[in-house]
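>>> 3D model of this:
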Amino acid sequence: MERYETIRHQLDAATDFAKYFTEPAIGAVAVDVLALGDLHLPTGRIVACDPMTELEDAKPYMQTVPPGVYPVQACVIPSEEHGDRYACVHVRISDAKPLRYECGMTGTEKIDEPIEPGDFYGFGVDAGVGCVTDARTRDEAVAYTAKLVDAGDLEEWETPFEEALAENAKAHPKYQTEYGDWVNWTVPGTDDDVIVTTSGWGDGYYATYFAYAEDGTVCGLYVPYILIDEEEQSGEDARSGEGEASDM
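I've put the predicted structure just below:
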């Protein structure tokens, strides 16, 4: 913790992610905002990961938010040429203006290496999707999936999310392929849910940022999958996983 306190502000994001949800375009890149419904956070301990490969092992962040129910949005880059891309997911904790964006940390990262500008710690995506949920919901979703596998309703490598994504695409086709690009999935028998979206350009390594207001409270949570500003400047694929500080 002593080492963490010396580096935590070095990991703050330089990008103002709030503008992804308030501006019609980031530079020359047109964006749109898609409402994903409300997210129930019964403990306020946040988990972000690839839900199809890492949900069981994902650790909650040290930073927390007050337990509650919060609206969630996705910033989408519409494109007929490249397909609609989900650039960022935002959980709105309050209406306060973000003053800084602090990199989410689980306390398991190896933080002895020097921190360079643009470095961050985050989670890996191997199935092209990421999620945001509560630590309690994570446990409930893992237990529910295990029951389906034990009953023979799912193969060991399957999750409930594949079917849920496809079904949600039928009900809400905007900015979705037939396989589904987002779903707000409630664990059966609970009031707890998991927000799942496609992860920008796909597999990679992504950060989660807790936005702090001037009074020191957390006013939002942002999971950027595409750094639109950097991508426009470089003309390259500037996914959130470029130049990361690895936690392995």
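
>>> C-alpha from now on. contacts and neighbour counts both.
Noted.

>>> residue nearest the centroid of the chain?
The chain has Val223 as the residue nearest its centroid, 3.8 Å off, counting by CA atoms, centre = their mean.

>>> in three-state terms, label that one for me.
At Val223, secondary structure determined by DSSP: H, G, I helix; E, B strand; the rest coil is strand.

>>> roughly how far apart are it and Asp215?
Counting by CA to CA, to the nearest Å, the gap from Val223 to Asp215 is 22 Å.

>>> what about the strands in the chain?
Listed in chain order, the strands found in the chain under DSSP state E are 25-26, 29-30, 32-41, 46-49, 68-77, 85-92, 100-103, 123-125, 129-134, 182-186, 193-198, 204-206, 209-212, 218-224.

>>> dump the residue contacts of the residue nearest to the centre of the chain.
With contacts taken as CA atoms under 8 Å, 6 or more residues apart in numbering, Val223 has the following neighbours: Cys88, Val89, His90, Tyr206, Ala207, Thr208, Tyr209.

>>> between those, which is nearest Ala13?
Proximity to Ala13 was ranked across the contacts of Val223 by CA to CA; first place goes to Tyr209, at 7.7 Å.

>>> roughly how far apart are the nearest residue to that closest one once chain neighbours are set aside and Cys219?
Of all residues not flanking Tyr209 in the chain, Cys103 sits nearest, at 4.6 Å (CA to CA, 6 or more residues apart in numbering). To Cys219, Cys103 is 14 Å away according to CA to CA.

>>> compare the two (neighbour count), which wins?
Under the criterion of other CA atoms under 10 Å, the comparison of Cys103 against Cys219 puts Cys103 first, with 24 against 21.

>>> surely the more buried one touches Ala13?
Yes. Here Cys103 lies in contact with Ala13, judged by CA atoms under 8 Å, at a distance of 7.2 Å.

>>> another one to check against the first:
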Amino acid sequence: MSTWPMRTLRGLLCAVAAWVPSAAGAAALDISKLSSNLDLASLGDADLAARSINILHIGNVELTSGRVVASDPLVGPDRPALVRAVPPGDYPVTLYQAFGRIAAASMRFAEGKPVRWELALIPGQDINSLKNDEFFGYPVDAGLGCYMDAETYALIQQREKQVQAEKASSDVNYYDDVLASELSANSDNYVMHRPVSGKRGNVAIFWSGWGDGFYPVFWGLDASGRPLVLFTDFGVTENADGRHEPGGQ
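Predicted coordinates for the structure are as follows:
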């Protein structure tokens, strides 16, 4: 893939990992230290509105294999899928907007409030390797995040080849040549992008809060360990509340 235009830098998401012993005696990550915004994924629209959180229901992502990719879609569309998978299907994506920015994004797999949360990992990542001020997430270098199926990357490559043929040039910028007009229709906040018309496999693309940075992704699980929701926190709010901007920004 070609390089992509970057949006204005606005700092790095800061989070602190704390370790507490689990019931089994093994180390466990205290997710509440990584994000205070996980309730966004469980609150109803009325409760969110009362907290000055604007809700954007942007449509369903088509997970053809159930292997989920959460990444910067422009510089990391080939990022490995998360270790935990879900049944193939079409799943709704919700964006949470505060202070004029996309504060968080969720993809819902089943109804219910998670009873526990875990940090989403890709192959090769080990929770036990983290130190107290570290967490796993994905880097953003183009001001955007996404959810898509791992199989959809092949469709992005196919679309890029189509654009190359149309332009009779290998110099293709996927953002300028494909995405820019689609994003502009939604004030550059989001788009449900279908790389190849008529083929299943689309990409939920959304503005990543303050822009470039490093952002954690979480699985919300029920009592049996079944995934209910996938949640990305862009560090725009604290305590799932959009009435008071963190740090007085």
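
>>> and the TM-score between them?
The TM-score (TM-score structural alignment, normalised by the length of structure 1) is 0.75; 218 aligned residues with a CA RMSD of 3.0 Å.

>>> related to what we said a few turns ago, joint contacts of Cys103 and Ala13 of structure 1?
Overlap between the contact sets of Cys103 of structure 1 and Ala13, as judged by CA under 8 Å, 6+ apart, is given by Tyr209.

>>> list the residues that contact Val31 of structure 1.
The contact partners of Val31 of structure 1, taken as CA under 8 Å, 6+ apart, are Tyr20, Glu23, Pro24, Ala25, Cys75, Val76, Ile77, Pro78.

>>> give me the buried subset of the residues you listed.
For these, a neighbour count by 16 or more other CA atoms under 10 Å gives the buried set as Tyr20, Cys75, Val76, Ile77, Pro78.

>>> re the thing from before, residue in structure 2 matching the residue nearest to Tyr209 of structure 1?
Taking TM-score structural alignment for the superposition, Cys103 of structure 1 sits opposite Leu119 in structure 2.

>>> one more: Val183 of structure 1?
Under TM-score structural alignment, Val183 of structure 1 pairs with Val191 in structure 2.

>>> what about the longest helix in structure 1?
In structure 1, taking DSSP state H as the definition, the longest helix is helix 135-150.

>>> skip the chain neighbours and tell me the closest residue to Ala70 of structure 2.
Nearest residue to Ala70 of structure 2, sequence neighbours excluded (CA to CA, 6+ apart): Tyr147, at 4.9 Å.

>>> residues near that neighbour, how many?
When neighbours are counted by other CA under 10 Å, Tyr147 of structure 2 registers 27.

>>> and stretch 38-57 of structure 2, how far from the chain's centre?
Taking CA atoms, centre = their mean, to the nearest Å, one finds stretch 38-57 of structure 2 lying 17 Å from the centre of the chain it belongs to.

>>> and for stretch 110-122 of structure 1?
Taking the mean C-alpha point of stretch 110-122 of structure 1 and that of its whole chain, the gap between them comes to 19 Å (CA atoms, centre = their mean).

>>> what does stretch 220-237 of structure 1 give?
A distance of 14 Å separates the centroid of the chain from that of stretch 220-237 of structure 1, by CA atoms, centre = their mean.

>>> for that stretch, buried residues please.
When burial is assessed from 16+ other CA under 10 Å, stretch 220-237 of structure 1 yields the following buried residues: Gly220, Leu221, Tyr222, Val223, Pro224, Tyr225, Ile226, Leu227, Ile228, Asp229, Asp237.

>>> the first one touches Glu102, doesn't it?
Right, Gly220 of structure 1. No. The pair formed by Gly220 of structure 1 and Glu102 falls short of the contact definition of CA under 8 Å, at 10.6 Å.

>>> just the terminal-to-terminal distance for stretch 215-231 of structure 2.
11 Å.

>>> can you spell out the matching residue range in structure 1 for that stretch?
So stretch 215-231 of structure 2 sits over residues 206-222 in structure 1, by TM-score structural alignment.

>>> pull the number of nearby residues for the nearest residue to Val196 of structure 1 once chain neighbours are set aside.
With sequence-adjacent residues excluded and distances taken as CA to CA, 6+ apart, Val196 of structure 1 is closest to Cys131, at 4.3 Å. Per other CA under 10 Å, the neighbour tally for Cys131 of structure 1 reads 23.

>>> mind listing what the residue mapped onto Cys131 of structure 1 from structure 2 touches?
Aligning on TM-score structural alignment places Cys131 of structure 1 opposite Cys146 in structure 2. Counting by CA under 8 Å, 6+ apart, Cys146 of structure 2 makes contact with Val69, Ala70, Ser71, Asp72, Pro73, Val203, Ala204, Ile205, Phe206.

>>> same question, Gly216 of structure 1
Gly216 of structure 1 sits next to no residue when contact means CA under 8 Å, 6+ apart.

>>> distance-wise, check it relative to Glu102 of structure 1.
Taking CA to CA, one finds Gly216 of structure 1 at 11 Å from Glu102 of structure 1.

>>> Tyr20 of structure 1 now?
To Glu102 of structure 1, Tyr20 of structure 1 is 17 Å away according to CA to CA.

>>> can you check Pro67 of structure 1 too?
Counting by CA to CA, the gap from Pro67 of structure 1 to Glu102 of structure 1 is 19 Å.

>>> which of the two has more neighbours?
More neighbours surround Glu102 than the other of Pro67 of structure 1 and Glu102, with 24 against 14 (other CA under 10 Å).
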